[in-house]
Every structure is written in C-alpha cells, then in structure tokens.
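> coords please:
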Amino acid sequence: MSSQVMPTYARLPVVFERGEGPWLWSTDGTRYFDAISGIAVCNLGHAHPAVAAAICDQAGKLVHTSNLYGIALQEQLAAELCRLGGMDNAFFCNSGAEANEAALKLARRHGHGRGIAHPKVVVMENSFHGRTLFTLSATGNTKVQESFEPLVDSFIRVPYGNAEAVAAIDDASVVAVLVEPIQGEGGVRVPPAEFLPALRQLCDQRGWLLMLDEVQTGMARTGAWFGFQHAGIQPDVMTLAKALGNGVPIGACLARGAAADVLTAGRHGSTFGGNPLACRAALSVIETLQRQNLIARAAFLGQRLLNGFRSALADHPQVLDIRGRGLLIGIELDRPCAELTQRALAAGYLINVTAERTIRLLPPLILTDEEVQHLIEGVARLVNDFTAA
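Have a look, this model is predicted:
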C-alpha cells in the first residue's frame, strides 16, 4: 500500500491502536510487550490513568496561548525541575534535539560573552544529540551525518569515558563540554565512575560549562531523577525531553549559575514550547513518579534485570557484555544483530538494537515482578535462538 508519509524510517510491519502499562495491541488484536517504552519516552507505561486524566482535564481548559504571555503551569514545572535537579531556571521546547540546540546556542553565546570569536564545544565519539544541523554536528556518528555536510564546525571530539583525552585539549576557544551520562544510541555505554567527576573538575579549572544531555537518562530512567546524580556532581546545563511528558512532546534546557543568565529576551524562543497542555502532562509525570516511589523501583528492577540476564545468559560465548544502570540495559553480542528487532516482533516483544550489535532495553518503570521475569525469559530465548542459528 502506498503512503504519503516521507520514508524516513524503516518501519516494522505493525500498527498499534491502544496500550496499557507495558503492553501494546496492534490493529489485528495481537498483544506485544513494549521493552523500549517508545524509545525511553513512556516511563509510566502506556495510557497511564493519572497522565491521561491530567491531559483530558487540561485540554478542556486551555491548550495553548504562546510565550508572549505568562503560563502558570510552565512556572510550576520549571520550579519543580529546578528543585529536583539543583538548577536555577529552565527553557521549554518540544524535543530533545531542540533542548540540545538550546544548550549549544547557550554555550556559543556564553563564549562570545567571554570574547571568544569561534566558541568550541568538546563532544564524545559515538554520541547522539539530535538531528538538527547543530545537534547533528555534535553527534559522534558519521552514518547519520552523511549527506548533510557541511556540518557546523564548532566541535572537538574525544573518546567517551576518557577524561585524560579531555584534559589534553589545549584550545583557548573551548567553552563547554557536552556529554551523555550514559550513551544510549552509542550502545548503552556506562562510563567509568570517575569520568563525570573528572569532567566537573576540569570544567571548573578551565572556566568551561559542563552540559549534560539527559534526554534519555533523565526522569528516573537510571534509578535517580537524573543520571548525573549517581556521580555526585552538578552540571551547569542539563537537557531533558523523552520521558518528561510520557508521550506528550516537551523538552527542557535547564541552567545554573552564570549559564542561567545567558539566554535573555529575544535570544531564543519556541512557539509551542512549555504550553499549558505539555506542562500539565509533565507535572503529572513528576507527581506520579514521586507518589509511586518509581525512582527507587527503577533502581531495584534494573538490578533484577541485570542479574536475571547475567544468570540466563551466563557463559554464553556470543554475549560479550551485559551492562546498564536502572532500566537502561544493554546486551552486547559478538556480531551484528539488527534482525533481532524483527524476530522479537514475531515473538511479541518490542526491542531495539543500537551500535549494530547491542540490544537496548528501556522498559517502563511500572513493571510488575512477573513482567520482569517475562522480559528476562523472552529476551534470553531470542538471544539463544539467534546465536544458535
């Protein structure tokens, strides 16, 4: 059947019509276990009653006015996020790419304020920050950059997890470091425990901004509100999106200290960013995470999954590593395994493969113990069948 939708995705042959918790039902009535939560978006699962009620109530009151006027729910959401993350203010937009775009613009303007004509940002190999031209240029993946050159020439790239490589940079034009606390698209790469503290120290010594891309790791995914909290540090800039609205598009760029004074009236904006509907959904997400103690639950379930997979796949010669933090899990095989997404679909599971050979699992935080076991058994069976073929 022909489609008028641009073919920017190699979509799997299924269409969903409803969901509940970690489950999705296709148009033919088949049930699937969503182990990627819409790519780390639906942390509360699908059709969460509290979020659904908040959206319906707000839609009946006010959806949009514009940022030419005050938005009370936006003020409330900014205050909550700053309280949870130790930040000073927030800019709202509609996606992770836009949030990272705001952070990069902030860094560039910060550099100009210091008299640097061509400000540069240190970024990491195998990173992913978005598909706008600026964020695509920051991304460390030549495959997604191909055919969009020339890219923005503002970045110095170093190996992820290597603080010594950052320390070795000798360039007076550097103004910031942009890094993911855990690389999701890069293959669920967890850096050494000393990496983020070392970056914080370097940024303090050299007057750089430490900017953390928490688009995938934020909002309790890793068993803390934000991934940086595991390292006991504080960023100057932090970006959020994905799970912030549990499916309602919303992104945020939060800043602290001197970075909080950079973006002033007329210097950045967003027509839809932080509208009443999106902010009401995000406030409902935060309230639900707190009320149901899902931050601690994510840490507990994540350890159960890691232990379960390590036991089920113990001594498996084709499994190189099983790693992660909270409910961000990677199972790395010794071979490309993209076809596993199709095999999983046929078996009733939605999974994802990143960096060619790492199965990425991002299940919702509301899983029951039985659903955790269902996921362990199902994915282990897929891996065993695939590697035996």
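
> CA only for contacts and neighbour counts going forward, please
OK.

> stretch 348-355: end-to-end distance?
Separation of the first and last residues of stretch 348-355 by CA to CA, to the nearest Å is 23 Å.

> mind listing the strands for the stretch 51-200 of the chain?
Counting by DSSP state E, counting those that start in this stretch, the stretch 51-200 of the chain has these strands, from start to end: 89-93, 120-124, 155-158, 174-179.

> which residues sit against the last one?
Judged by CA atoms under 8 Å, 6 or more residues apart in numbering, the contacts made with strand 174-179 from elsewhere in the structure are 107-108, 110-111, 119-124, 127, 203, 207-213.

> buried stuff in that strand?
Buried residues in strand 174-179, defined by neighbour count with 16 or more other CA atoms under 10 Å: Val174, Val175, Ala176, Val177, Leu178, Val179.

> this one next, for a side-by-side:
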Amino acid sequence: MAFAEFPVQSLMYITNRPELVFTEGKGSWLTDHNGKRYLDFVQGWAVNALGHSNEGMIQALEKQARKLLNPSPAFYNEPMLKLAQQLTDNSCFDKVFFANSGAEANEGAIKLARKWGRKHKNGAYEIITMDHSFHGRTLATMSASGKAGWDTIFAPQVPGFPKAELNDLASVEKLITDKTVGIMLEPVQGEGGVIPATREFMQGLRALADKHKLLFIVDEVQTGCGRCGTLFAYELSGVEPDIMTLGKGIGGGVPLSALLCKADVASFEAGDQGGTYNGNPLMTAVGSSVMEQLTAPGFLDDVKAKGEYLREQLLVLTKEFGLGGERGEGLLRALVLGKDIGPQLVEEAREMSPVGLLLNAPRPNLLRFMPALNVTREEIDQMIGMLRELLKKLA
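Okay, here's the model as predicted:
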C-alpha cells in the first residue's frame, strides 16, 4: 500500500510526521509499510521499556482480555491490587493511584500537594519547579513546566509554580514562602536536554523540604522503571521523596501511569480524584508483567552495564569527531554535538538505507538515546556504527 493511500487527512495536525506508517515492531526494531526496518533508539520517548511486542506483556494482555477489561474504578480488581503492591514493595512509598498518562499522574501530584497544603500548611499551594523542566501537556502541568514559550501558548497559566534553576539550591531556597507547599523536579531533565540533577542537589532539596515542612516531589515519568539503571532514579541520590509519579515505562507501551506517596501525604477524600479508566485490569496486568521483568534477578545490573557501555561508545564518538561530550544516567543518555545539527542527523538517520535509525533531538545541539532496556550490545554497536557514518558527513 502506497503512503498516498493512507487516510492521513483524517488526523488532526499536531506535529510534522514523515511519510511512513509503522506496521510491526519486535524488540529494538520497527518495520514500516514498505517493509523497511528501523533500529529504534527512541522507543516512543522511553515508553517501550522492554522493546516492541514483548512476549510477557502480550501474554498478560491476552490472558486478562479474556477475563475482565474494566469493572469501573469504583471497585477493586486483582491486577490493580497486585501492581500497587509490587510498586510499594519495591519503593519507599505506601500508597498508589493509577492513571493513564504521565501528565495525568503529575496533575494528580499537584492536586495531592495542594490538598495536603490545605490540610496541613494553612492553604499553602505553590510548588517550586525547575526552569527547562517538562511535566506534561495539561494546563496545570504546562504551567508547572519550565519549557520556553509555554507561558504564552494557552495563557493565562495556572498560577502557583515559581521556577528555580536545576542544581542551584540557593535559587530554590529564595523562592520559599509561606505559600510554598512543595518542590517538584525530574531527577534527569529529559526534554530539557538529558541534564541530571546532582546527588548533592537532590539531597539538598530533601533537607530543604524537611527544614520548611514541604513536600519533595519527583517526576519519574521518564526516569523511572529501570531507565536510569535503578528501579527509580531517586535511589541514585539516597533520598526518599514524599511523592513520585510514573508513566511511560511502567506500561511498557500501553497507557498506564501512577502517582505514589508516603502514607502521611495521602490526603484525598472521596470525590477528589478519579478517572474512568484508572486502574483498569487490562492495563495494570500489563504493568505487573513489566514490573516482574524489571525486578527479575540481574535485569537492572544489565541495564547499568549497557548504560555504561553506551556511555563509553558515545565518548569514543566525542573524541573521534571533536564533539561536546555525553551525559545522562543508565540508558537515558545524550550526545552533545557542539553545533545545531541534531534535527538533520535525526532525519538523515531515518532515511538511511537499507536500514533506518530512529533518533531524537530534544535540543538542536544534541541527540537523546532512549533504547529498550533489553537492547543488546550488538544493537548498540550497530547504532554507533550508523551514527558514525552520519557524523562523517555532518560533523
């Protein structure tokens, strides 16, 4: 079927898409409508933690689809309870609320913090967030984000999100007032350019939160679920947040997210929070399979090892082409290019033949790598080889 025959005109425009339609995927590979294969180092922006068409996820979907899809979030269901316990057993948190997307989870975190502030801090509602941060595309999460230009697109913004600088503790402290209820950040800014929060900064935020009786909130929509080499990125700094959000990897490709908190923060009352599909057994059964695979013996050690191997190979390219270096945690990494050739590299990588390469450039001067956590070293080598060929032309 030729691309011109697909009814693309029926879709609302939201972004520029290339003229290809993906039809199949397996592991680190996608296939388009012409049969061309692509090595996928984007994986839905870190969504497909276990790659495309993971067998464990497929089995969970098939089994649950024949039993129960959605009894309503007003009732308990078995996969919901199982996944909630898996998350609390493997984290520092006590309570879980399931949603469908990272933005929804973050919206829930904002609501929970404001509810807690009303109950325990005289109505405090402001949440200090970071410049260049990304928390989602709802009105509140866009307002919480520090993405350039987002303060005017759908103005007026939702108030209550003063912006500090990542890794600058003084910039956070000077924003604290009697209206402040919490501090929220990504342990690694993904859309901002794969910029990790330092261990010292994370520990300093925990101390600041304790000192001023604030909530420490981590947005782990992109960094959680093994992406950074530990199950959750907050573990890298040896801190315990009060609230955490998960998305992307927790569903491994299906729409699932979660809001987690400590028991003494769980302040919602009946009617405060909900959602038609939240915690439905079909999605949570898949999430449970993802968690089983992520917590299997040796899996996260393998992610750390492959993250280090990818780092080493990116440093080889840096030295070879005089680039600006690399940064990141685990298998969330960036190559700093030193010049604004990122979008051109992305396009030319996709157009390579006979095999294409899928990359992402969240900033014009860098590439972001988010492969499946079970990517092989051979696939990392293949990606590096393909990128080397492109850099010979463009760098």
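
> export the strands of the stretch 51-200 of structure 1 to a markdown table and tack on distance to Gly266 of structure 1?
Shown next, in a markdown table, are the strands of the stretch 51-200 of structure 1 (distance: least, CA to CA, whole Å):
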| stretch | distance to Gly266 of structure 1 |
| --- | --- |
| strand 89-93 | 13 |
| strand 120-124 | 23 |
| strand 155-158 | 26 |
| strand 174-179 | 22 |
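
> ok, and the closest non-adjacent residue to the corresponding residue of structure 1 for Ser53 of structure 2?
The equivalent of Ser53 of structure 2 in structure 1 is Ala47 (alignment by TM-score structural alignment). Sequence neighbours aside, Glu20 is the residue nearest to Ala47 of structure 1 in space, at 5.5 Å (criterion: CA to CA, 6 or more residues apart in numbering).

> which SSE is the one you found in?
Using DSSP states H and E, Glu20 of structure 1 maps to strand 16-20.

> now that strand: which residue numbers in structure 2?
Residue span in structure 2 matched to strand 16-20 of structure 1, by TM-score structural alignment: 22-26.

> hmm, who's touching the matching stretch?
The contact list for stretch 22-26 of structure 2 (CA under 8 Å, 6+ apart) reads Leu30, Thr31, Asp32, His33, Gly51, His52, Ser53, Asn54.

> return the set of buried residues in stretch 122-141 of structure 2.
Buried residues in stretch 122-141 of structure 2, defined by neighbour count with 16+ other CA under 10 Å: 123-137, 139-141.

> rewinding a little: please pick the buried ones from the contacts of stretch 22-26 of structure 2.
Buried subset of the contacts of stretch 22-26 of structure 2 (neighbour count, 16+ other CA under 10 Å): Leu30, Thr31, Gly51, His52, Ser53, Asn54.

> next, format the residues you listed as CSV and append distance to Arg17 of structure 2.
Output for those, formatted as CSV (distance: CA to CA, whole Å):
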residue, distance to Arg17 of structure 2
Leu30, 16
Thr31, 16
Gly51, 22
His52, 20
Ser53, 23
Asn54, 26
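
> now stretch 378-390 of structure 2 on structure 1. Mean distance?
Compared with structure 1 after fitting, stretch 378-390 of structure 2 deviates on average by 1.7 Å (mean CA distance after the TM-score superposition for structure 1).
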